[in-house]
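> Sequence and predicted structure are below.
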Amino acid sequence: MDQEKIIWQLIWIFLASLYLVHGQEVQITQGRLKGSSEKSRNGTTYFSFLGIPYAKPPLGELRFKEPEPHPGWTEELNATKIGNECPQRSLANNQLIVGDEDCLFLNIHTPKLDPGLKLPVMIYIHGGAFKAGSGGIFRAKFLMDRNIVFVTVNYRLGILGFLSFLDDVIFGNLGLRDQIFALKWIQGNIAQFGGDPNRVTIFGGSAGAASVDYLVISPLAKGLFHNAIIQGGTATSPWAFIPQPIALQRAEAVSTLVGCPSRPTAEALNCLRNVSSEVLVQTTDKFLELGMFPLGPFSPVIDSYLHPDQAILPDYPLALPPNPGLNIILGFNSYEGNMIASLACYNDFYLAISMETDMARALPLVTCVQDQVGYHEKGRLVTKLVDYYLDGSNITKDNVVKFADMGTDLIFGHPSFKAALNYYRNVPVYFYLYDIDPRVPIASLFGICPHIKGPSHGEEIIYFFDDIFPSIKLNKKEEELSNRLLDLWTNFAAIGVPTSSWTPVSSDRIDYLHMTKTGFTMKRGLYEDRMKFVDSLPLLTNRYNVRHEVEKTEL
């Protein structure tokens, strides 16, 4: 009998191993899913369910409309392949337009398929200036060495995701509405993957960070998550927010450019629904004025024209408090501005030299503030910027690092500073400054520049996700840094506190964790002179004094 039991146990182990190889199955409200098994960095087995449709494809009559529940499927869905990315220019080859409008998919990775586990859930929202990217490229190999459930999400991009006529016909912010719809889907289904719907953390970088920040203040996202991590981008980053008048001008221009009427909006909608997604992606390019700028011509907008119960963003971001009960990690990299400095420097400073002919137009574009300053203020703004950062000179190899500082402050640093001031009295805010030189600078993707230094925009991302840049393999010290960052982020997801030694912001001077290659230490007073200078500029952000009760301003 004992021998027979042993034989049956061996058979069971063999069959179970086959089951792991060929995937796992999960029953959710929409139907049955078949996933696959993978290995983490340390060799732990985890399970992936890819390309799960969380909403109906936004096609035909659903284009420019709210996401709607997916009806489900009768046969088992093969969830072993990443779903379509949304229409966009290819990140690998800018000459190609890729993606499909049937793109509202999410991906789930879990160490165990046990509804009773109630593991912390981490949801990553991808970046890409609200016009590119997808959740599927962010894999879970590093994160799955922690006891969490990891989710990535696609959302509508560009014109299809953010076109707004400032009315209830084409109302904009559809990409954010997709994100909120996905969060609701996760609330209803994540327990089947071992996740705890009462311990949900959203995090993201760049436009994903700005998205997280929007969700922190959006009344429609209240209660759908509990922690937020905002990495290099906020709702008031100048590329992440379009003032209402400019949003309307661009919407009407889109209609005209594709041969549709711009009024009434109902007729524009009927016509725009018949324009191919490829043409709409191409039309986005017509709004670029200088190289790749403006970065995000179609981005979120205040939708105060909707009923209060329907508005994603009923007021300017700095006029809105954070949703109650949240914990927030917020920060940026010390040389985020290398992104634009490398562009200015590349090819013997070709862009920098071309900017000299009309700095009043070019500098606001390159620093992304062109929509955040009045037309008659641009000359004064540019003079102040050039005097403060460049000592009144043009951009050269001798001051390109200072130009990087300008980009850091305007595009990422000051918006993050203002967000912290807006939040810290209401919820715990753990601020960081990432200041670790990269071995292989990601800024080189924008252009080779030997004169710049420090970590650029998105530089930390390779420590969270494998295969983002396949040519960059972490060495031993980098793996140690990766594990340290992952410990902070996943501990925060589990208990709402990254570590006891990282204390939250307690005053307007900003307490922050300074991350350097020699250690992580707490400091107070974040780039104070630089932040004070940007406070003095005639920018839209500075109309809002978030240290005191905010006086609302019509845009």
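Thanks, I have it.
> rest of the way, CA atoms for contacts and neighbours
Will do.
> which residues in the stretch 451-555 of the chain form helices?
476-495, 528-535 (DSSP state H, counting those that start in this stretch).
> er, the stretch 151-300 of the chain I mean
Under DSSP H, counting those that start in this stretch, the stretch 151-300 of the chain gives helices at 158-162, 174-189, 207-217, 244-257, 265-272, 277-285.
> Comparison target, given below:
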Amino acid sequence: MLSRRGQKFNAFLGIPFAKPPIGDLRFKNPVQITESWNGTWDATKYPPKCIQPLQGKIEGSENCLYLNLYSPKFADNRTSLPVWVFIYGGKKLFGDAAPYKYGPEYIMDKPVILVTMSYRMGAFGFLSTEDYVISGNFGLKDETAALKWIQTHIHSFGGDPHNVTISGGSSGGIDVNLHLYSPLSKGLFHKAISQSGHSLNSEVVHPSGTARALAWDLARIVGCNTSEIRTSEELLGCLLEIPSITLARASLKLMHDYILPFMIFGPVIESKYNEGAFLINDPCKDIEISSGIPWILGSIPDEGSQRTLTLFSKPKIIKHFERNAEKLFAEYFRFTYHPKAIEVSKKVIAKYMPHKYLNDSFHEISRIYAFSNFHLGTIETARRYKGPLYLYCYDHTNDYQYLKTYLQLLSSSTKFKIGAVHGEELISLFNNPLMYPPVLTGNDRIVSDQIIDLWYNFVACGDPNGNAPKIWNPVIPSKLNYLHIHNLTLTMKENYFIGEEYEFWKEIKTPTLCSRISMVHS
């Protein structure tokens, strides 16, 4: 294959990194492959994506624990190149590592080994009975299994197992943050990049009891006799007999049964006594993250437009909101932990929409979601982290945005003006011919080159500046200095999203920034 600048590189597709999680291995931790194979492995075909709902249909397979590996043509077991691992996002429900979505052509301009992997999602990856029977966090453990495979085998492809960087966008960025906490991932990577994802978010870790209740709901929907099931073992026994497509359809139904159809299956806190436990401490209760690993962390100004679009594309939900705005605002924006949740909702509505109907408040709702679920948590994460942290704000609006097209379809009479939105930076990093032109031009190309340079320098040596003059300094918590990536300008600024709006949200969220809530049926 050829990179954007004409560099030759190899693509090894569909390499298995764990045994297929099928049969008795469903709802179990990934199992390492210890057997070798004879002959030649065909690494020229796309592996199956993990089973998932997509546009109302079910696609993929349970047999999906494969990775893709890209290496420069010159790389072999005598080279020692930095390793860049990317974890895709998708609300723990959908997504895959296919090169037609996360094309390697831009990154492979650099002398680096790029790895993308699939991991179990939805119920298959995150169902939990909150005990040792179905411990949960299987998708995160799949990612860890891929990192273990890299430690064992990457040298054969020309990579350095002692120089591995994990990166991810959106929920993939959250996963990166959780790997920094996890005892299971310790020593498997050396640097981290989280794009629009942090763990100080009420969506991230399920409150105690919620995941177990969801497991029983799922079992009931697929036909298990839950009135007679008394133990987790009995529940597992029934679920193992259910066809995968039936489970996936039931997961889709659960999404529609709840008012909050976002990350309905997600991470849980496990007992430290669980074998292979991934997450044993609540990120929201840890005052500091002290891994010491260099970390790039950042977000985008208009993070809320994508989710607000989901809300505005469902007129029934809009009407539901307007009938009971204060209560549903509390649910939708995760205020329900607050002892005065309705009062909090009233304050938010008064601040952002004092004279507007919900249907005319697209930008205001986008701002509410962006600040309460992205910017505030990013600020607090930056202040807590005890290690080299590089903070950024990606504020470049690409000429082509798939979100703009959907926004225009919402209403011919409403014009939504949006800037840089959730996922925008991925356009700079990966070729995605399904969503935008395969060749970036003009300012988009220049910004892409800048981002690739900064990210690669960090992957290679832990400093995004590399050997060039220093333009990006690590965070000083009292200053919250960050790199502002605005069109063609890279500028160091201070007080990351700090201002009157921050003070408003800090007052509302304090003292528990991301206290848990339970799911609410519609």
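Happy to help now that I have it. What you see is a predicted model; the values in this text were computed from it and never measured.
> Throw the helices of the stretch 151-300 of the first structure into CSV and include mean neighbour count and distance to residue 57 of the first structure, thanks.
Listed next are the helices of the stretch 151-300 of the first structure as CSV, based on neighbours: other Cα atoms under 10 Å; distance: least, Cα to Cα, whole Å:
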stretch, mean neighbour count, distance to residue 57 of the first structure
helix 158-162, 26, 13
helix 174-189, 22, 11
helix 207-217, 27, 21
helix 244-257, 18, 23
helix 265-272, 18, 17
helix 277-285, 17, 13
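> Columns distance to residue 354 of the first structure on top of those helices, output as JSON lines?
Below are the helices of the stretch 151-300 of the first structure laid out as JSON lines (distance: least, Cα to Cα, whole Å):
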{"stretch": "helix 158-162", "distance to residue 354 of the first structure": "28"}
{"stretch": "helix 174-189", "distance to residue 354 of the first structure": "35"}
{"stretch": "helix 207-217", "distance to residue 354 of the first structure": "28"}
{"stretch": "helix 244-257", "distance to residue 354 of the first structure": "26"}
{"stretch": "helix 265-272", "distance to residue 354 of the first structure": "36"}
{"stretch": "helix 277-285", "distance to residue 354 of the first structure": "20"}
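> List the residues that contact the residue nearest in space to the middle of the first structure.
Note on the first structure: the residue nearest the mean C-alpha position is residue 208, at 0.7 Å, using Cα atoms, centre = their mean. By Cα atoms under 8 Å, 6 or more residues apart in numbering, the residues touching residue 208 of the first structure are 124, 125, 126, 127, 128, 233.
> Out of those residues, flag the one nearest to residue 390 of the first structure.
Distance to residue 390 of the first structure across these (Cα to Cα) is lowest for residue 233, with 24.3 Å.
> Just give me the neighbour total for that closest one.
Using other Cα atoms under 10 Å, residue 233 of the first structure has 31 other residues around it.
> quick one: which of the helices of the stretch 151-300 of the first structure is nearest residue 327 of the first structure?
helix 207-217 (9.8 Å).
> residues in the second structure matched by the closest one, start to end?
Counting by TM-score structural alignment, helix 207-217 of the first structure pairs with residues 171-181 of the second structure.
> With the first structure overlaid, how far apart is that stretch on average?
On superposition with the first structure, the mean distance recorded for stretch 171-181 of the second structure (mean Cα distance after the TM-score superposition for the first structure) is 0.7 Å.
> would you list every one of the strands in the stretch 151-300 of the second structure?
Assigned by DSSP state E, counting those that start in this stretch, the stretch 151-300 of the second structure shows strands spanning 159-169, 191-195, 295-299.
> Could you export those to a markdown table, including columns for distance to residue 69 of the second structure and mean neighbour count?
Putting the strands of the stretch 151-300 of the second structure into a markdown table (distance: least, Cα to Cα, whole Å; neighbours: other Cα atoms under 10 Å) gives the following:
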| stretch | distance to residue 69 of the second structure | mean neighbour count |
| --- | --- | --- |
| strand 159-169 | 11 | 24 |
| strand 191-195 | 18 | 26 |
| strand 295-299 | 23 | 26 |
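> export those to CSV and tack on distance to residue 80 of the second structure?
Shown next, in CSV, are the strands of the stretch 151-300 of the second structure (distance: least, Cα to Cα, whole Å):
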stretch, distance to residue 80 of the second structure
strand 159-169, 5
strand 191-195, 16
strand 295-299, 22
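> Relative to residue 230 of the second structure, which of the ones you listed is closest?
strand 159-169 (39.2 Å).
> Helix 171-181 and the closest one, what's the angle between them?
Put simply, strand 159-169 of the second structure runs at 130 degrees to helix 171-181, going by axes from the mean of the first three to the mean of the last three Cα atoms, to 10 degrees.
> quick one: buried residues of stretch 83-102 of the second structure?
Buried residues in stretch 83-102 of the second structure, counted by 16 or more other Cα atoms under 10 Å: 83-89, 91-99, 101-102.
> Residue 483 of the second structure: neighbour count?
As a burial measure, residue 483 of the second structure scores 23 neighbours (other Cα under 10 Å).
> That one matches what in the first structure?
In the first structure, residue 483 of the second structure lands on residue 513 (TM-score structural alignment).
> which residues does its match contact?
430, 431, 432, 433, 502, 520, 521, 522, 523.
> Mind giving me the PyMOL select for these, buried ones only?
Applying 16+ other Cα under 10 Å to the contacts of residue 513 of the first structure, the buried members can be selected in PyMOL as follows:
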select buried, resi 430+431+432+433+502+520
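> Export the contacts of residue 513 of the first structure as CSV, with columns for distance to residue 186 of the first structure.
Output for the contacts of residue 513 of the first structure, formatted as CSV (distance: Cα to Cα, whole Å):
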residue, distance to residue 186 of the first structure
430, 26
431, 27
432, 28
433, 31
502, 30
520, 34
521, 36
522, 35
523, 37
